[in-house]
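1. next one to model:
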Amino acid sequence: MPELILFNKPFRVLSQFRSDGDKETLASYIKIPEVYPAGRLDYDSEGLMILTADGAWQHKISHPRKKLGKTYWVQVEGQVDDKALQALRKGVLLKDGKTRPAQARVMAQPPDLWSRTPPIRYRAEIPDSWLELTIFEGRNRQVRRMTAAVGFPTLRLIRYAVGQWTVQGLAPGESRRVQV
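-> Model prediction:
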């Protein structure tokens, strides 16, 4: 029976095991041999990563044609309006083409959210808001580029879920094994 490792990747950790200068990597947290990430998560993003030793499951989780949704909690600069939500839901034109339609909604700040070091920049004169955004592809820095394209730059990006698996109950740097 295949096994997956659910990992809550902390902010400013590379989603690879190989060292890259002085940046922290997965090797600081995952001590299980022969597992590999099923997809990537940017250095300056946080949240759920799935690792496995099973190549078929790695492909099933990470390949865009499998249409496995990836849900993000996104703190953005400004108060998100209906026009921006509709654009995200229809697909946003980026330099590398139009994105697939996303599921998008405004949400309250997630309860019991862990703190981030360093914290996001705070500006009293500029409000912020939270989005829950589910995408079905995985372009480079896609969520950040999508929110910027509709006028709301990303301040903090947390991957909450990949398909049925969530980061719920995992503190940054913690992992849990699940059978599939």
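2. going by C-alpha atoms from here, please, whenever you check contacts or count neighbours.
-> Noted.
3. for residue 156, grab the count of nearby residues.
-> Other residues lying near residue 156 total 20 when counted by other CA atoms under 10 Å.
4. what helix or strand is it on?
-> In this assignment (DSSP states H and E), residue 156 forms part of strand 154-162.
5. for that strand, packing partners?
-> Strand 154-162 sits against strand 46-52, strand 70-77, helix 142-149, with contacts defined as 3 or more CA pairs under 8 Å, 6 or more residues apart in numbering; DSSP states H and E.
6. mind listing what's buried along the second one?
-> To tie it back to what came earlier, the one meant is strand 70-77. Neighbour counts over strand 70-77 (16 or more other CA atoms under 10 Å) mark 70-77 as buried.
7. got TSV for those residues, with distance to residue 144 too?
-> Shown next, in TSV, are these (distance: CA to CA, whole Å):
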residue	distance to residue 144
70	14
71	13
72	11
73	11
74	9
75	10
76	9
77	12
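8. now the second one, please; I'll put the structures next to each other:
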Amino acid sequence: MNWLDWAIIIVLGIAAFQGFARGFIVELASLVALVAGIWAATHFSSSVATAIGLDPTKEILAFVVTFLLVLIGVHLLARLLTTLLDAAELGLPNKLAGIAFGVLRSAFTLSIALNLLLGYSKGDMPPKHVQEGSQFFEPLWAFAPLIIPALGETKWVHQVMEDVKEEASELTD
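-> Below you'll find the model as predicted:
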């Protein structure tokens, strides 16, 4: 294990703690709110601007207001559902599922960041010796392309994957 493994463990540990503290419903709602907020803001910001009396030239402000309204609405709904689960004594399963979801979401985010970093640096960041000495590098690197195959089929990711396979075969020979 090297510094990269420890950094990954720390990030995933924080995600697990946050997932437990917030619970599955709020964790999932955060993701849904982000996606729904962006979608609603791109499709309905002009209607919201008109409804609240904003100048049509203030598109960015209308976008932000729409995004925040959706974010707040989804968050309030998630808190209500969490309260109902707690009342039904399903709080612990909600929190345990929150751990799993939080860790998976963070691993996915780290995987995307790692793939982007590798693509941008042509496979040199993190350095080869760090990649080779890490126990979590390869599984984390492969996680996002497994979930989103299109990422794995992009030209630069494919090239990085081939380079890593070539390096690995040289190490085993």
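9. report the TM-score for the pair.
-> Overlay of the two chains. TM-score (TM-score structural alignment, normalised by the length of structure 2): 0.25; 77 aligned residues with a CA RMSD of 5.3 Å.
10. tell me where structure 2 has strands.
-> Assigned by DSSP state E, structure 2 shows no strands.
11. contacting residues around the residue nearest to the spatial centre of it?
-> When CA atoms, centre = their mean is applied to structure 2, the residue found nearest the centroid is residue 109 (3.7 Å). By CA atoms under 8 Å, 6 or more residues apart in numbering, residue 109 of structure 2 lies in contact with residue 144.
12. report the separation between it and residue 11 of structure 2.
-> 11 Å (CA to CA, to the nearest Å).
13. what's around the closest residue to residue 70 of structure 1 other than its chain neighbours, how many residues?
-> Closest residue to residue 70 of structure 1 apart from its sequence neighbours, by CA to CA, 6 or more residues apart in numbering: residue 162 at 4.5 Å. The local packing of residue 162 of structure 1 (other CA under 10 Å) involves 22 other residues.
14. with residue 99 of structure 2 instead?
-> Using other CA under 10 Å, residue 99 of structure 2 has 26 other residues around it.
15. right, and residue 5 of structure 1 touches residue 177 too?
-> Yes: in this structure residue 5 of structure 1 lies within contact range of residue 177 using CA atoms under 8 Å: 4.6 Å.
16. which one's more surrounded, these two?
-> Neighbour totals were compared for residue 5 of structure 1 and residue 177, and residue 5 leads with 22 against 13 (other CA under 10 Å).
17. now render the helices and strands packed on strand 154-162 of structure 1 as TSV, adding distance to residue 9 of structure 1.
-> Output for those, formatted as TSV (distance: least, CA to CA, whole Å):
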stretch	distance to residue 9 of structure 1
strand 46-52	5
strand 70-77	13
helix 142-149	17
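18. from the chain's centre, how far out does the longest helix seen in structure 2 sit?
-> Ordering each helix of structure 2 by length in residues (DSSP state H) puts helix 3-51 first. Distance of helix 3-51 of structure 2 from its chain centroid, counting by CA atoms, centre = their mean, to the nearest Å, is 7 Å.
19. helices or strands next to that helix in the packing?
-> helix 59-87, helix 91-120.
20. let's go with 10 Å and repeat that
-> helix 59-87, helix 91-120, helix 128-133, helix 137-147 (3 or more CA pairs under 10 Å, 6 or more residues apart in numbering; DSSP states H and E).
21. quick one: the last one to helix 91-120, angle?
-> It refers to helix 137-147 of structure 2. 100 degrees (axes from the mean of the first three to the mean of the last three CA atoms, to 10 degrees).
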